[in-house]
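>>> Mind looking at a prediction? Sequence and model below.
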Amino acid sequence: MNGFLLEVKENTIIESQKISSWQKIEAEYKDILSYKYLNNWEEIELPAEWSEAEQLTTFFKSDFAFPADNQENMIWKFDFETGGEALLSINGEIVHGLDRNHKEMIIDSNQYAGQEVELVIEAALDRINKIYLEIEGYKHSFSRAEFKIVDREGKSFYYNLLSLFELKNELQGIEKEKYKKIEVIYQKLKEMYYNQKRKNAKIDFKFLNKVYHSEIEKIESENNYKIACFGHAHIDLAWLWQFKETVRKSARSFSTALNLLKAYPEFKFIQSQPKLYQYMEECFPELFARIKEEVKENNWQVEGGMWVEADTNLISGESLVRQFLYGKKYIKDHFGEDSKVLWLPDVFGYTASLPQIMKKAEVDYFMTSKISWNDTNDFPYSIFNWVGIDGSEVLTHVPRVILPYTYNGEVDAAKIKEIENNYEEQKKENVFDYKFGDSSNYFKKDRVIPDNNLIYIYGYGDGGGGVTEEFIEKLKRFKELPYLADIDFSQPREYFKRIDQERKENNISYPDWRGELYLEYHRGTYTSQAEIKLKNRRLEEKLKKAEILNTIYQITDQKTLEKLWQDVLSNQFHDILPGTSIKEVYQDVNQVYKKVEQELNQIINDNLEQALSLNKNSSDADQKTLDNNQVDYFVVWNSLGRQRNSYLEIECSQLNIDFEAGIRVQSWPEAEDLKFCFKKDLSSKEMLKIYLDKISGLSAKIIKIEAVGKNNSKEFKSSYMKKNYIPNQLQEKSAQIENQYYRLQFDSQGRISSIYDKKLERELIESGEKANQLQFFVDQPPRYDAWEIEADFAEKEIKNELNLETLTVAEDDLEKRAIISWTFRDSTIKQEIILLTDKKRIDFKSSLDWQEREILVKTAFPVNLLSEQASYEIAFGQINRPTTSNTDYEKAQFEVPAHRWADLSESGFGVSLLNDSKYGYDIKNNLMRLTLLKSSNYPDPTADAGKHNFIYSLYSHSGSLRKSRTLNEAENINEKLVSKKIKSVRKYMGDETTHNLLNSILEFKKGKSRLTALKKAEKDKAVILRFYEPYGGRDRIKIKIADYFKIEKVAEVNLLENPVEKQSEIKLDNNLLSFELSKFEIKTIKLYLK
């Protein structure tokens, strides 16, 4: 800003009063709004430095008397330079947030005129400046506190001049004629101002403003663009701060927005994330009530669709459903609003199943800006139809603006012109139209932008703060100024409805984008903070299990499960689950996860206990053996909706019997002998492993483990070690394991030199290559450490530092395994490579004690096949991606997200790489890689350090992916059998009013689709069933539902459990449910009960 403008701003001040008498007190911020005061109030003089300690809060207070006179032509303001981030309260009422961008605030003179009040400022660390920007020598200093009375017309004149100044500077040297016209007006106003000043008269700002408007109106200007400006405050639920700080950040940002809404009738505000509103409801009910009033007046829009702005690459399909279900439910219940826009400005890529989920959650529009962050290819469209894997489409807008203002926009003339110019350039460019996986469809075409409806999202964000007075004042003037787009203070819902209506009325055809919105950036987020990703997946599975059982046996209420869901959903926020937050955030998350897991375990166990207590005929003989400690019983429940053969592992420490003397394991009451073995896992725990054959879907078996003496059964030490290999004596292919399906041979470094599929008579590994290569790469991206993997990572491989320590081969009745230990620098890696007797699958059970920094870890399988595309599981389906690197689009996808499996297939044969907790894949040509660890330094210098336990698996198949068991095996390694030790058993469980746990709750008679939810309906006496088609084809389903459910009628509903307008054909005959699913369809069925 030049000297003239500064002078004008100073001359708008009628009166200024310093507030010099202050006291302060320090407190430790323990938990949400919980403080431990460390000293007493003490007098201070400004300027006063205060502590930057992470967990310290400093309170300042002062008494202040407002003037009695509050004339219409005067504006009252406070001007504070507190340092850090702070919140101002007047007489206990929250008024405004204070930070590096919000120092001045308008005060309602009608409310406070003549009052004596107490001012309290709560101040804390500015984490953006201190941690993210790392400003050298940054100190917190409370240096200014002033009350100002400003001339209303003078303030208006100042912003008129400032807007002209910015516009003329933007036009200078580019559009000379336009520049001259604006420059003439600016200089004329400047001259008139100084003429008045030379006469020592009071500046007549009102007259100068009239001249300004008169001169502006003389300029004829055409601009075809209209920019919808959305004021908001992007608040990360956690990132460089903990959840408890987010509560305070929200209060600061929201109070600022409320103050601006009061001062500016034209201003509109939008805020997403019901979780933030829940914080306000619980912690700041007065603010929450004021927000509700502004929502009612249509000044504040509660939008976003989801519970939080969640990552969409990593979370399950059912989690995505619940994000919408509980997010929209909260908005409807508390604000009476129906959210129609998915608002995800800062999420790291968008799964291809999202359009269908949105449409079935009654969300029609999508807004993101993150795709404009691509590091390789410029995303070709701004307004377009995003088409999902099932064909569903949603109208989408990606604002086309330069970094870093994609969603934290500042307001000046340069930004407004930049938006226009970017769209003009976009019209001129050519774009490659390339359908991934189809090399024949690769050509150039003209880019078409059929609309002039642009978006600008403004307001300081990430750490909140939001809109400023200056932003609003400038936008008001930009709306009037020539040579700029038509500015509209707007909100997302109205914007999308308008352009959608214009599209229909004018028959506008927007371009289509099919498949995922892959972000060519932040690829490390599929891997960072591996423990958090594993726990999220386990809890997603456990929530499903708890809901199914609780629907039948009803131990807890729906609200309890909803709260547990919300806790998990909150931690799916896009800086938490992706692994890009500080250490303290993950300490908080682990505490939440621990509590949720404990509660879910309790719900599952209590429901199983309830099921087992529904017995009228106990077995005295069995009860007697229990009393003699000669028998242990376990109930084992299959949570999948299909029959499975599976393995159960029980810690021997759970057994009360004298198992070393010999045991028998049987199903009860059938008394069928079950295969079992004893083994030690990688942590040396003694385990009993049992093979269970043909457990029906959603049903249980009772396992009886009985001590029978040495002469009648196996001894404890029946798993004999077959051979130990000394590393320096281990010869190529001298160590091997083999079962009926595979033969594996190991080289002298413990790598696999051969995997031979005995059934298919085919070698899986390319000749001369090694499989299960543990690869290590230097991982030091120049910025965004936890977020990034560099495109040239493969050139930075660390070789010859993985040292084999031991390789042991063992076998028993259930498995053949190689137990291998390596060291890498200061870290240890152990694996059990397991061939199961009754499974065609190779498991790599892994245990790492990781002590390295900034090293990327992958496992590699160079397979003996070639395909131009690979298939990857995503939420509610799968997608194909190219394995080639022909184009820049293909090259950019050097690391991609997937869920439980990826598959590389050629005609008649394929190999699948499965996992139980990983998300980053890298499949190029015939090399299949899974990323295991990242261990970044920023923002958490301890990320991924310590112990990790996980499984990945290899599975080969004949035929197509659809005909394979890839999905079944992925389910088997992820969704373990539920087991519970029980005190007694009963031969009869259930009667006409209860369900027998040993029988299936529902049983698939036909079809390959998957059950993803069985839950109590949100309303009505009803049960919800949700299915999806996973392979990309049509599927006819027949399901037998347990007689326990007395079904009155069935109906198709959407994901919000509202009836769909066009009902599909669903037949119900004696509890046999028949229906059809189309390609990747998600179908939700409501069973109305009698």
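Cool, the structure landed. Numbers count the residues shown, from 1 in each chain.
>>> From here on, just use CA atoms for contacts and neighbour counts.
Fine.
>>> Going along the chain, name the strands of the stretch 201-350 of the chain.
Taking DSSP state E, counting those that start in this stretch as the test, the strands found in the stretch 201-350 of the chain are 226-231, 269-271, 300-302, 341-343.
>>> Pipe the ones you listed into CSV and attach distance to Asn615 per row.
Converted to CSV, the strands of the stretch 201-350 of the chain look like this (distance: least, Cα to Cα, whole Å):
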stretch, distance to Asn615
strand 226-231, 62
strand 269-271, 53
strand 300-302, 51
strand 341-343, 49
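>>> need those in JSON lines with mean neighbour count and distance to Ala48, can you?
Listed next are the strands of the stretch 201-350 of the chain as JSON lines, based on neighbours: other Cα atoms under 10 Å; distance: least, Cα to Cα, whole Å:
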{"stretch": "strand 226-231", "mean neighbour count": "24", "distance to Ala48": "34"}
{"stretch": "strand 269-271", "mean neighbour count": "25", "distance to Ala48": "35"}
{"stretch": "strand 300-302", "mean neighbour count": "26", "distance to Ala48": "37"}
{"stretch": "strand 341-343", "mean neighbour count": "25", "distance to Ala48": "41"}
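>>> Among the ones you listed, which comes closest to Ala671?
With distances scored as Cα to Cα, the stretch of the strands of the stretch 201-350 of the chain nearest to Ala671 is strand 341-343 (55.1 Å).
>>> on that earlier part again, mind checking the strands of the stretch 201-350 of the chain for the one nearest to Gln558?
Nearest of these to Gln558, taken as Cα to Cα: strand 300-302 at 25.1 Å.
>>> thinking again about what came up before, out of the strands of the stretch 201-350 of the chain, nearest to Thr808?
Smallest distance to Thr808 across these (Cα to Cα): 53.2 Å, for strand 341-343.
>>> Which neighbouring elements make contact with that closest one?
Counting by 3 or more Cα pairs under 8 Å, 6 or more residues apart in numbering; DSSP states H and E, the packing neighbours recorded for strand 341-343 are strand 365-367.
>>> Show me the contact partners of the strand it packs on.
Applying Cα atoms under 8 Å, 6 or more residues apart in numbering, the contact partners of strand 365-367 are 340-345, 394-398, 496.
>>> adding another structure so you can compare the two:
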Amino acid sequence: MKKTGQLVLVLALALAGTASPAPAEFNPFGYTLRLVGHAHIDLAWLWRWEETLRDVVAQTFRGTLDIMDKVKGLTFAQSQVCLYEAVERDDPRMFDRIKAKVREGTWIPVGGMWSESDLNLTDGESLVRQLLYGQRYLREKLGAQARVGWCPDSFGHNAQLPQILKKSMVDYYVLERCVPDKTPAFWWEAPDSSRVLAYAPPGWYNLNLRDGVERVVAQVAEDYPLIKEFMILYGEGDHGGGPRRTDVEAYRKSVKSNSWPRMAFADPNVFFDRISRSGIEFPVVKRELNFTFPACYTTQARMKKLNRRAESLLLAAERFSGLAKFAGFRDYYPERDLDEAWKVVLRHQFHDILDGSSIGPVYEDAAESFRKVMERGRRALDFSLETITNVIDTRGPGRPVVVFNSLFWERTGEVEAELDVPRESSDAGLRLVDPEGRDVPCQVLKLEPRGGAARMRVLFVAEKVPSFGYKVYRLDEARGKPSEAPGLSVSETSLENEFFRVVLNPEGGGMRSILDKRSGREVLSAEGNVLEAIADEPENMSAWELGLKDRVGRVGQGGALLDVVEKGPVRVTVRVTGSFRGSRFVQDISLYLGLPRIDCRLRFDWQERNIMIKAAFPAAARNSQAYFEIPFGAVSRPTDGAEVPALRWIDLTDESGEFGLILLNDCKHGFDVKDNVLRLSVIHGPTYPDPEADRGPQELLYSLYPHAGSWREAGTVRRGYELNTPLEARPAMIHSGSWPASASFITAEPEGVVVSAFKKEYGYFYHGFILRFYEAFGKTAEVKIDFPWPVRAEEANLIDYTERALPLQDGKVTFILKPHEIKAIKIYRILPSGD
């Protein structure tokens, strides 16, 4: 998106547009402009991906190659590796011309990412995959890996990005939005102290040289006089075709007149190398570079949900597919399926697509693309779990159900399992036992006759499922009465388990009270789970900008219907039905036996425009700062009511440090915290560029997790992953096997260390497996990883290249993680001789 470039440039970056007058005292003598041709290409925005390939890329690349043939030395920088792959596939002759220019040194691949991604709403693993697939493709196909990161149009930049770039062999970074005031060049430092030299080119990323650049340079020179040479990006993006004829004419005129500032074609790599070694002490910025376009955290909710679902599924599929291969349970790893699925996800993480600022047909295309992604991911996951199930000893009475945990810590969570049973089955004699023979309460959710049999769906809470492992449960209809479990109770206006008593308002359905029975403390300071309706009237660009004004009502303000819809031994649920104007909302509020979490599953039919719905929770906790999950970490932000992005959770811990409240979600990204009130942005109704954005059925899950102590002590990071990464249940045949009824394949400690990935290393002909970690608590950690097989290990960078060997201690892989550090290790299984 480039339409608002000049406006944002003036207001947010304090850099001058071409209309800004030059300071009268400015003397251009001694200044040099390093000219880099560029075409910013929106993969899909006010047009679809098909048009981008057919018209935009073909026109831009061909026109640029033609002008490069005519103008000696003209350089061109192009990002977004998915475009290179498309050209290689669709137009091999053009691709050969590009390769020749790359060898010549005039066409410079930059960015190293599969797309110019959103950088706040994607999982950290997605950002790593952007660079993994991008950098490896560039090296393999063009022999020219990117050293300059390139996201000039992305809507903000998370705090861990410098580390991700640096550990992906990227030293520099080009951006335009959210640049610190009067700081066009600076060292940007991640929390682990990794740095990249960041630079905001004067005049935005599509300057027209014909309009004159002296005023632009003069303004930046006034703000930051240490720099005497500037890299300028010129050329028209999208349907404009790259460097213009008028740009070339302006360059030739400048060279012929020998006037100042001097102009010279340049390679961005060389420019950065020069200024980084110039001796200038650039300022150091140690924070996230946000915020802009806050509506984009919420717009096009279905797109954001598809992305979250796909990320979680592909990561789980990789882990178990990798395990099946690494452990020798099978020889096959579905590399091509997973690679192609990831590439589709990464392309749709392009900022205008994921952020919701594209036209409606873009999201119709995305829905179909993600349907295929989910098919690939589910196929890979199912095949791997079936393979692993076949090596487990499932002998014993009853029907075995294997529960798999794809996360790298022992966890307790709800499980739904489907299995075929005799047609006459019911819950009257149903009994579920764990591997030790202990009764486990279970609840029949559905029983459907199917011919001579029936399909039963059961719900239970699986306790202490081993880290990256499994546990076998047995369902037996012939061994006694149904399991009973005291501790759950429900009425139309209250729910209770061993942890909480929740009281609902019979008028509107909000939560009047949440009593934490463990501490005796009230969680809320006023009625919570109120679905507030707020007038949202931005002056323009409603997909991007919020114009929140007064509250104009709430869901259920005319009355709500409360019904008990589940009253089982595992889960109790009250359904709250209400409306706001023409939109109907149905919310299921649930408590589970054994889980200290309050679930709110919301389904609604959205029909409003220029309204935002926020779920509000006035907490008993108070603090001037709250914590928000970001890719590979968390940041503290003031509780000033600003709309900000987050991933799976936000937390408000009381300033005493004794208690707090976590708000978890399965697909949302927009939040605000004002004093003690946490609010989740549920939906809004923009009118441009898609007047029908988000209209129709929607569904989401958010959960409350009251806790003692700090967010670290509460295991907040783990709770966020658990809500988004379900335990997987698989019915099994009864058979012998080499693995017991419960086992962990890989364990990692301590608690503040998160394993974000386990996968085969990149490349069909390479045989290592990657484990990626990040330190989440801001503390130095000694990491110990235990395997049930002998292994050897190497440290790798984030794009899977080996850096050094790692020693083993007592058969365990051990290393140090610095605070907030991201690290990958590559492991190889050592097979017994003769295998």
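Arrived safely. Owing to the predicted nature of the structure, the values given are computational and were not obtained by experimental measurement.
>>> Got a TM-score for the pair?
Once superposed, chain against chain, the TM-score is 0.90 (TM-score structural alignment, normalised by the length of structure 2); 797 aligned residues with a Cα RMSD of 3.0 Å.
>>> Nearest residue to the middle of structure 1?
Centroid check for structure 1 by Cα atoms, centre = their mean gives Asp311 as the closest residue, at 2.3 Å.
>>> Report the separation between that residue and Tyr919 of structure 1.
According to Cα to Cα, to the nearest Å, Asp311 of structure 1 stands 12 Å off from Tyr919 of structure 1.
>>> Then Phe288 of structure 1?
The span separating Phe288 of structure 1 from Tyr919 of structure 1 equals 38 Å under the rule Cα to Cα.
>>> higher neighbour count, the two?
Tyr919 (30 against 20; other Cα atoms under 10 Å).
>>> Which ones among the contacts of strand 365-367 of structure 1 map onto helices?
Assigned to helices by DSSP state H, the following of the contacts of strand 365-367 of structure 1 qualify: Phe496.
>>> Tabulate the contacts of strand 365-367 of structure 1 (TSV), appending distance to Phe207 of structure 1.
As requested, those are exported to TSV (distance: Cα to Cα, whole Å):
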residue	distance to Phe207 of structure 1
Lys340	46
Val341	45
Leu342	47
Trp343	44
Leu344	46
Pro345	43
Val394	51
Leu395	47
Thr396	46
His397	43
Val398	43
Phe496	41
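>>> Which residue range of structure 1 does stretch 364-371 of structure 2 align onto?
Matched against structure 1 by TM-score structural alignment, stretch 364-371 of structure 2 falls on residues 587-594.
>>> what's the mean deviation for the matching stretch versus structure 2?
Once fitted to structure 2, stretch 587-594 of structure 1 is off its aligned match by 1.0 Å on average (mean Cα distance after the TM-score superposition for structure 1).
>>> Show residues contacting that stretch.
Outside stretch 587-594 of structure 1, the residues within contact range by Cα under 8 Å, 6+ apart are 242, 532, 535, 539, 567-568, 571.
>>> Ok, stretch 417-425 of structure 1 next?
170, 225, 400-402, 454, 456, 484-485.
>>> what's the mean deviation for that stretch versus structure 2?
Its matched residues in structure 2 lie on average 2.3 Å from stretch 417-425 of structure 1 after superposition (mean Cα distance after the TM-score superposition for structure 1).
>>> Identify each buried residue in that stretch, please.
Judged by neighbour count (16 or more other Cα atoms under 10 Å), stretch 417-425 of structure 1 contains these buried residues: 417, 419-420, 423.
>>> Among those, which one lies nearest to Asp779 of structure 1?
Ile419 (35.4 Å).
>>> where's that closest one, which helix or strand?
Assigned by DSSP states H and E, Ile419 of structure 1 falls within helix 413-428.
>>> what range in structure 2 does the next helix or strand after that helix sit on?
Later in the chain than helix 413-428 of structure 1, the nearest helix or strand by DSSP H and E is strand 430-434. Following TM-score structural alignment, strand 430-434 of structure 1 has no partner segment in structure 2.
>>> The aligned residue in structure 2 for Ala263 of structure 1: neighbouring residues, count only.
Residue correspondence to structure 2 (TM-score structural alignment): Ala263 of structure 1 is matched to Lys70. If you count neighbours by other Cα under 10 Å, Lys70 of structure 2 ends up with 10.
>>> cool, Asp563 of structure 2 as well?
As a burial measure, Asp563 of structure 2 scores 15 neighbours (other Cα under 10 Å).
>>> Am I right that it is in contact with Arg575?
Yes: when contacts are counted by Cα atoms under 8 Å, Asp563 of structure 2 is listed as touching Arg575 (5.2 Å).
>>> Would you mind identifying the next helix or strand past the longest helix that structure 2 contains?
The single longest helix within structure 2, with elements called by DSSP H, is helix 360-389. Following helix 360-389 of structure 2 in sequence order, the next helix or strand is strand 399-405 (DSSP H and E).
>>> counterpart of stretch 939-950 of structure 1 in structure 2, which residues?
Stretch 939-950 of structure 1 lines up with residues 689-700 of structure 2 when matched by TM-score structural alignment.
>>> Contacts for the matching stretch, please.
Here stretch 689-700 of structure 2 makes contact (Cα under 8 Å, 6+ apart) with 46, 299-302, 357-360, 541-543, 601-608, 665-667, 683-687.
>>> Can you go through these and name the buried ones?
Taking 16+ other Cα under 10 Å as the criterion, what is buried in these is 46, 299-302, 357-360, 541-543, 601-608, 665-667, 683-686.
>>> Next step: those residues restricted to strands.
Taking DSSP state E as the definition of strands, these contribute 601-606, 665, 683-684.
>>> rewinding a little: quick one: buried residues of the longest helix of structure 2?
Across helix 360-389 of structure 2, burial judged by 16+ other Cα under 10 Å covers 360-363, 366, 370, 373-374, 376-378, 380-385, 387-389.
>>> Could you give the separation of it from the chain centroid?
Distance of helix 360-389 of structure 2 from the chain centroid (Cα atoms, centre = their mean, to the nearest Å) equals 17 Å.
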